[in-house]
Structure formats: C-alpha cells, structure tokens
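Q: based on what follows, work out the 3D shape:
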Amino acid sequence: MDSNCDEEEFGESINEYELRKEIGVGSFGRVFEAVCITNKKQCAVKVIDIRKANLDKVDRINAEISVHLRLKHENICELYAVFQDSLNVYLVLELCWGTLSDFLKMAIDYNHTALRPNINILNVNSDSQLTKHRHSVKKSGDIIKTAFTKHILPFATIRRIIKQICTGLHYLHRNNIIHRDLNLKNVLLKLNPFEKQDFIVKIADFGLAFDTKYDHVPRDIFKRFPKGKTICGTPGYISPEVWSQDGVSTASDVFSVGSLLYALVTGVTPRGELDLHGMHPFLSDLIGKLLKSEPSKRITVDDVMSHPLIVGHLLTTRLSPICKLTKSLQLMLTEEGDVKILFLKSHSTIEVSGVNDKVVVCSKNKSSTFTLESLPECHWKKLIYVWRFVDLLKSRNAKVIFHLHENNIVRCAIRGNLTVVKCCLMENNTFEVTFLNTRSEKFTLNSQLLKSRDDERLMALVKKYRENCIEIEQRMKKFEDESGVNSFPVIIGKKPKHKNLGGGYTSDFSITVDGIGSVSLKSDGVFKVQFHDGSIITTGDKTPITFQSPVGETKRFKSNDVLPKYVLQKLALVPKAIEELRKKSLLKS
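A: Just a heads-up that it's a prediction; the model follows:
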C-alpha cells in the first residue's frame, strides 16, 4: 500500500512510532495516541489486525484507505501515512482532542470542576432543565414525546459544530463520497472545546464511506454492494432509505446531520415519531427538514448553511425594502435590512435585525430586547411571522438569472416541445424555469412544482440548469467574499425582446428607486408606485389615479377632482419613479 506523506514525512514502519495510550476503537481497528520518532509530530495510529480479516473486511479496509488517502480539507481528519506488516495495517492519522460524544457527555455533566472556568460554551442552568427533560420523555409505542425547555449547548456552539460538519460534507459530496456513518463518535474536535472556543471539527472514520463513481477504489470492491444498497451505519443515525435498503445518496448523510443536531440539543438520538413541541422554532424547523423520511424532501447541505440557526441571524442583505399591509398585519423590510411587523389588533410589534441576532418586542408602551436564542416562548409565534415574511420575499427575489437563446428546445412526451427562455435561482434556493410552448404561451415551473410524472428529459434539463446556476452562485459568492464587491443578482445572457403591449409598454416590469420605493409597469400600461411608508399610487394614460394609504384605505380620483395635499406630495415623486423605470427597461417615451 502506498503512503501519503506530509511535508515533514511520517515513518513507514511501526518501529518509527511511540504508541502511548489507546484512545478509541473505530470500524475494524484500535486507535492509539502516538508520536512519530522521525519528525517528532504527535499523531494517532489506527491498528487493524488483518490476520482474522475475511474478504469483506479486507475489501472495506482497502475502500477506507482508497477514499481517505485523497481527501485534504480542514474539516476532514487527515490521513498522513499507510503501511502494513505481517500482522496489521497501520493508518497514521491527525491527532484530535476527542469525539463529539466525549464533548456532549462532558457538557451534560458540566458541573465537573474542570469545566467551570469556561462555562460560557455551555448553557448555564441547563442541569435542572435537563432533569425536567429526562423526566418528560414518555414512550407510547414508537412515539416519543418530549418537552424541550432548554437545549444543552448554546446556539453559538451548535452553530459552529453543524456548520463545520456541513462544510466537510460539502467537500466529500463534491468529490462523490458519501460517508454513511456520521455519528457522535465519528466527528472529532481538534482542540479542547472547553479551552478553545474556536475549536475545529473533523469528520473521521471512512470505513463505510461509499464512492459513487468507484473511480479511485480497487477493482471489484463494490461488486457485492451495488449502489450502496446495504444496511450500514450506527442505529439512531441511519436514514430510512438505508434501513429499507432502497439505496444511499448524499441525502443519507444529511439525515445523519439531523440526528447529530438532535443529539446536541437533547442529549439523546431521535427515535420513533418526533414531537418537537416546545423547541425553539429555528431548531425545530432545521431538525424537521433534516430528518424528512423522503430523501428528496430533505434540506440540502447548502441550504443548511444558509439557515438562520447556522447563520446566526435572518439573511436579508440582498432583499429590497418593502412594506405590505394585510387586515391584521403591517409587514416591513427596512433599508437597513431589519424586519418589522406590526400586529394591528394587539398593537404590538416585533423587530428582528438582518445583520445580527437582536430582537426587539414592543407592546403596551413597553419595549424589551432579546437575542434570537433568549427570545421567550411567548414571542416565538411573532418570530415565525417574521421568518415566513422573509422567506416569501426570498422566493420572489432571484440571485441568479440565466437568459437562454431561442434554439434551446426540449422535446417532452407529456408537455410537447418546449423552449427554455429563462432560469432563476431564487434567494430561498428554489429554482424556476420559464418555458415557451408551441403556441408561444409562456409558463414557469419551479423545483417544488415539478413532479415525478413529468418527462424525464424535462426533469434532467431542469436539474442540469439548476446545477449550472448553483455553480455560478458559488463562484460569484467566492468573488464577493474575496473582493468585498456586491455581486448579486447575477444576470447572464441577454433578455429576449418581447412584443409591445399597448402604448409601447413591456409586461410586468418592476424596479426599486432609492428614496421612493418600488415602481412597476403592468401589462395594461398602468404604473404602480409603492412607497417605503406602505402607501401606493397607481396611474396611467387612461386610468384614474388610485391612492392607497399605509393602513389600506383606498381612494380613486378622476381627472377633474381636487387632490388632497398628502396625495399631491406622493404624486410629485411619481414622474421620477417612472423615468427611472423607463431608463432601466429601455422604454421609449
């Protein structure tokens, strides 16, 4: 077997290592803390006894080595060298402080004196809450109902762990590797988390890893394991499709992340039907999306990284300011990116920052400030309103727009011949494709509307364009991070010219004008200006002026009516808004 050496080479014989103490047992082997005599570096040596190994075990050892040798990433435990003798195979690995399981056990038992100096990485007062949690677990058949009043670890610690696991998984999946055995014992911490709050998380133990392309795996290893259809992994972390032997995919690892997150919050692995009642909405939402029984409905690793629990706040930086009014709510996204909702019946408000975790709740002339984590349960419903409003805005704002030429035709058995006109990757990561059919009728399908009954060629086409747009987003995000230049939305290709609709106007075009609000042009030639305070004016060549106040009161004015002063003030801003619209849409006066 070949070795993979660091710049300071590690020894290629067990005689070149001083084994100090056993620190763990991995799949098919024992692990020792060691020092390489050659370069004086600390390391871990995994010793695998091959004398008792059957063919399957030898295959798995070879598969683990073949996969692990080519991995190089900050969140992957590094394999420095591989060698063997007549008794054992030896894997020289990066030495880490301990496992996530070790950390969680110590966190639960945080009253240990060694933890007291750095107690801020744990949730103080969680001992009594944890006792309540343990007494509240009631088993009824396969259903476990749990009252969650406090999570063991603070959001910041959970965020750091899950974010790094997902970063490592993203690297693995990009290289066609499915881990298949993510659990608390196979996730390591490089440094002592009680001493270093900037600890690094490492994914380890690739004994069950699966290479979806087989390109780097020795011949015949996977012949007896077609398409990963074997039950493997650790109970409590295994996805339903693996249990039922329906195959394995990157979504199987995502399910394991959900089990890890659940364990970090509760101290136990999920079993049976989950009842997440009483858990913070950010936690329950992410856990629920990770543990979906159907792989296709699970959240992706990329989406996990943009979830507010992992980001630490609501992401509103690329959304335009807006104000909306319903019968019971006034919803506003400010210029600063903050989200504010006024509940008209109770005369209470909640304001959530778009740049940090600050939350301000006002009611009955009383104002209280919280963090997202410390927000009392009585205000969680208000937070959910804010979150849904932001998600709605994200679903209507594109971050990547891809215009295509007219010759891009797909032939579908169900829908007939379709021309792909435009692809959009939205801010909430849904994907939309706009088509023209043979009757020149335009329609849009998004990733949530496409069903399995749709033509396979159409599904494959949408998948291909979605992957292209995601790659564009990732490249531009990297450029944005390195340059500090705001690069979104990204528009690629030239928008095709559409036929004019009465008066030389283009259908449903909208922009945002600084200091005014949003202005749009409807297909019937009517201009609509929505101001930052929530008021709206609509007007056109043959249309009377309509004014809607911020509270929803609507008035219509004919050409000979005397306009109130407040309407005149708003109307004075309309010409500027229309002119900006004309410039950006290239309309002729």
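Q: CA only for contacts and neighbour counts going forward, please
A: OK.
Q: list the buried residues of whichever strand or helix holds Gln474.
A: Gln474 belongs to helix 456-483 when elements are defined using DSSP states H and E. By 16 or more other Cα atoms under 10 Å, the buried positions in helix 456-483 come out as 458-459, 462, 465-466, 469-470, 472-473, 476-477.
Q: equivalent analysis for stretch 84-98, please.
A: Within stretch 84-98, the residues that qualify as buried are 84, 88-96, 98, counting by 16+ other Cα under 10 Å.
Q: end-to-end on it?
A: 26 Å (Cα to Cα, to the nearest Å).
Q: ok, residues contacting it?
A: For stretch 84-98, the external contacting residues (Cα atoms under 8 Å, 6 or more residues apart in numbering) are 1, 13-14, 33, 42-51, 77-83, 188-192.
Q: my read: Ile23 touches Cys43, true?
A: No. Using Cα atoms under 8 Å, Ile23 is not in contact with Cys43; the gap is 11.4 Å.
Q: who touches both of those two?
A: Glu33.
Q: which one of those two is surrounded by more residues?
A: The neighbour comparison of Ile23 against Cys43 (other Cα atoms under 10 Å) goes to Cys43, with 22 against 16.
Q: Val92 versus that one, what's the distance?
A: Cys43 sits 7 Å away from Val92, going by Cα to Cα.
Q: following up with a second sequence; could you model it the same way so I can compare the two?
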Amino acid sequence: MERPRVMSMDLRFVVLLVAASLPYSLSDIQLKPSLFLRSSQISKKMHLINGLFFKNTLTPYLRGGCDDSVNTLSLLSTVFEKQLPRNFQLGPVLGHGAFSVVHGAMDMDTNKEVAVKAVLIPKVVDQPGYSNLQEVYRIEAEVKILNMSDHTHIIKLLHFFPSPEGCVLVLERCHGGELFNWMQNLEVHEDGTRRWSEHIISEVFVARMIRQLLSAVAYLHERRVVHRDLKLENILLKEAFSPDRDVELKIIDVGFGKMLERDDEQMFSSCGSTYYVAPEVLKADR
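A: I've put the predicted structure just below:
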C-alpha cells in the first residue's frame, strides 16, 4: 500500500544531505534492500507507572505541571533529585533547552556511560488564544516513539522516570557530537575531493552514512512513524570521528514525531526547523 506523501519530509532531508556531501553520481554504489534493517520490537527495561504507554494515559498524567515563573535550573535540579535513582552519577552538562537539560552520567550498576535528560512538564494552559499542550504532546511523542523503537541508528531509551513536575529519560550515550559539527569541518574541493581535516573522505564512506539514515527512516516509516524534524543537529555520531573506521550515526529528538493510525492518514500541522522544513509545510495551504 502506498505510504502517505507527508513522509517525504523525512526523506527530503536525506536527499539534501546527499546533495551537500556527494558532488558525483552514486551509480557505482550498490545499496541492496537487505541493508535496510528489520528489527523486531523487544520489551525494554522501562520504569512505568500504571501502564503509562497505553493509549491516552500518558498525557493526562503529565498535566500536573510546574510554574514557569520559578527558576528553570532550580526546578530541573529538583526533578533530577526526586526522579533519578541513586545508582546514576551525574556528570557534565551536554546540552540544554528552554525546559530541559542533558547530562552525561554513569550507571554505577552496569558501569556504563549514559545520557540523562530532565524535562520540565509545563503547567497546562488550554484556553482561547493560548495553549501549551503541544509541549506536553512532544514529551509524550518522544517517550512513546523511542520506547517502541529498536534500531541501531535510532537513539535508545533505556529508562523513563515520570512525575507531574517533570520526567527523566535515560538514553544511550554518544561521544562524537552532532553531524552538523562534522559537516562544518568537511571541505569539498573544486576537483570533487572531500577532506575532513587532512583526511580524504570517499564517496563510499559518505554513502555508508547515508545508508544508515535511510535504514532508520525506513524503519520508522514501516511502523507509521514520521520524524518531522530530521536535521544535522538531530543526528549524533556514536563515537568521536576517525577516518580509519565507519561512522555510526544515531537519530535523536523525536519530539515532533507523529505515529499515524493508518497508511493513508495525512497530517496538517506545521512543525520542524526553519532551514530544513519542506516547502509544502511552509506553504501551509490548510
């Protein structure tokens, strides 16, 4: 059955990345169907309260909310203190948003590095002229989509600790930074060669990176999930870059993601990042 055309917004990003990275044809590179992974869904070790992932149960639980007028960093510290088990030892801040912060951390039980993300739950205001329900929906989407995903190139959600004031997501740790930063250091010369620092980057090397993204996007689309915010900043390198080995990419930040109920369902919400969003979304005919 034909997939909804709206899914092209995910693939459009991959095409743009190909255009930016590969000045020549890919006709000599064979991308076999077997390379598109099909991973069975597995049960994860999740911390759930009263079956939060059953339909329509997570959002009401998240509607407790916090007062935005209180200092955000103070609230995030409180969320960590209340929700994060003691076996996680917090490390440096890796990034932050308006209502979230991500720390590196060590799981002392497994002796493995993880990333720990605390997100404040805004006090829900749903009235004429203003609503912040979308912020709650984004948290719900991120948790639901990551919980059902089991793919090498999609970031893994290891644990989830919710509360009315905020929630904590424990994610696998990546050490290589954003693909955006990697691309900034990639130079394409007039003769068509690509160099990262002093190292030549071949077409095959970049094609393998593209294949990973296509594999992850295909995995989501097969499960009727559309990312809707694919961009260089939302793709991480698992390890620090080395020209001597293949790069392993991880798609992150699925908060704008949408889980479709049926194959022919269409979407009409305008979302995404300005410099990456599809023209038909910007046009917003309806």
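Q: against structure 2, where does the very next helix or strand once past the helix holding Gln474 of structure 1 fall?
A: Going down the chain from helix 456-483 of structure 1, the next helix or strand is strand 490-492, by DSSP H and E. Per TM-score structural alignment, strand 490-492 of structure 1 has no counterpart in structure 2.
Q: next structured bit after strand 490-492 of structure 1?
A: Per DSSP H and E, the helix or strand that comes after strand 490-492 of structure 1 is strand 509-513.
Q: strands of the stretch 101-250 of structure 2, start to end?
A: 112-120, 126-127, 130-131, 157-161, 166-172, 186-188, 194-196, 199-201, 225-226, 235-237, 249-251 (DSSP state E, counting those that start in this stretch).
Q: quick one: distance of the first one to the chain centre.
A: The gap between the average C-alpha position of strand 112-120 of structure 2 and the chain average comes to 14 Å, counting by Cα atoms, centre = their mean, to the nearest Å.
Q: once aligned, what mean separation remains between it and structure 1?
A: Here strand 112-120 of structure 2, set against structure 1 after superposition, deviates by a mean of 1.0 Å using mean Cα distance after the TM-score superposition for structure 1.
Q: enumerate every residue touching Arg262 of structure 2.
A: By Cα under 8 Å, 6+ apart, Arg262 of structure 2 lies in contact with Arg224.
Q: and it, that one's in a strand?
A: No. Checked against DSSP: H, G, I helix; E, B strand; the rest coil, Arg262 of structure 2 lies outside a strand; its state is coil.
Q: which residue in structure 1 aligns with Gly255 of structure 2?
A: Under the alignment (TM-score structural alignment), Gly255 of structure 2 maps onto Gly207 of structure 1.
Q: that match against Ala63, yeah?
A: Yes. Counting by Cα under 8 Å, Gly207 of structure 1 touches Ala63, with 7.2 Å between them.
Q: strands of the stretch 301-450 of structure 1, residue ranges please.
A: Secondary structure of the stretch 301-450 of structure 1 by DSSP E, counting those that start in this stretch: the strands cover 322-325, 329-333, 339-343, 348-352, 358-363, 366-371, 398-403, 409-412, 416-426, 431-436, 442-446.
Q: what stretch of structure 2 does the third one fall on?
A: Under TM-score structural alignment, strand 339-343 of structure 1 corresponds to no residues of structure 2.
Q: counterpart of Arg60 of structure 1 in structure 2?
A: Using TM-score structural alignment, the equivalent of Arg60 of structure 1 in structure 2 is Arg138.
Q: for structure 2, which helix is longest?
A: Assignment by DSSP state H gives helix 203-222 as the longest helix of structure 2.
Q: mind giving me the packing neighbours of that helix?
A: helix 8-21, strand 249-251 (3 or more Cα pairs under 8 Å, 6 or more residues apart in numbering; DSSP states H and E).
Q: ok so, going back, so what's the residue count around the match of Arg60 of structure 1?
A: Count around Arg138 of structure 2 with other Cα under 10 Å applied: 18.
Q: equivalent analysis for Val311 of structure 1, please.
A: When neighbours are counted by other Cα under 10 Å, Val311 of structure 1 registers 18.
Q: which residue in structure 2 aligns with it?
A: Matched to structure 2 by TM-score structural alignment, Val311 of structure 1 sits unpaired.
Q: Val311 of structure 1 touches Asp303, doesn't it?
A: No. Val311 of structure 1 lies out of contact with Asp303 (Cα under 8 Å); the separation is 10.7 Å.
Q: the helices in the stretch 51-200 of structure 2, which residues?
A: For the stretch 51-200 of structure 2, the helices defined by DSSP state H, counting those that start in this stretch occupy 58-62, 72-83, 133-148, 179-184.
Q: which residues touch the residue mapped onto Ala118 of structure 2 from structure 1?
A: Matched to structure 1 by TM-score structural alignment, Ala118 of structure 2 sits across from Val47. Shown in contact with Val47 of structure 1 (Cα under 8 Å, 6+ apart): 29-32, 88-91.
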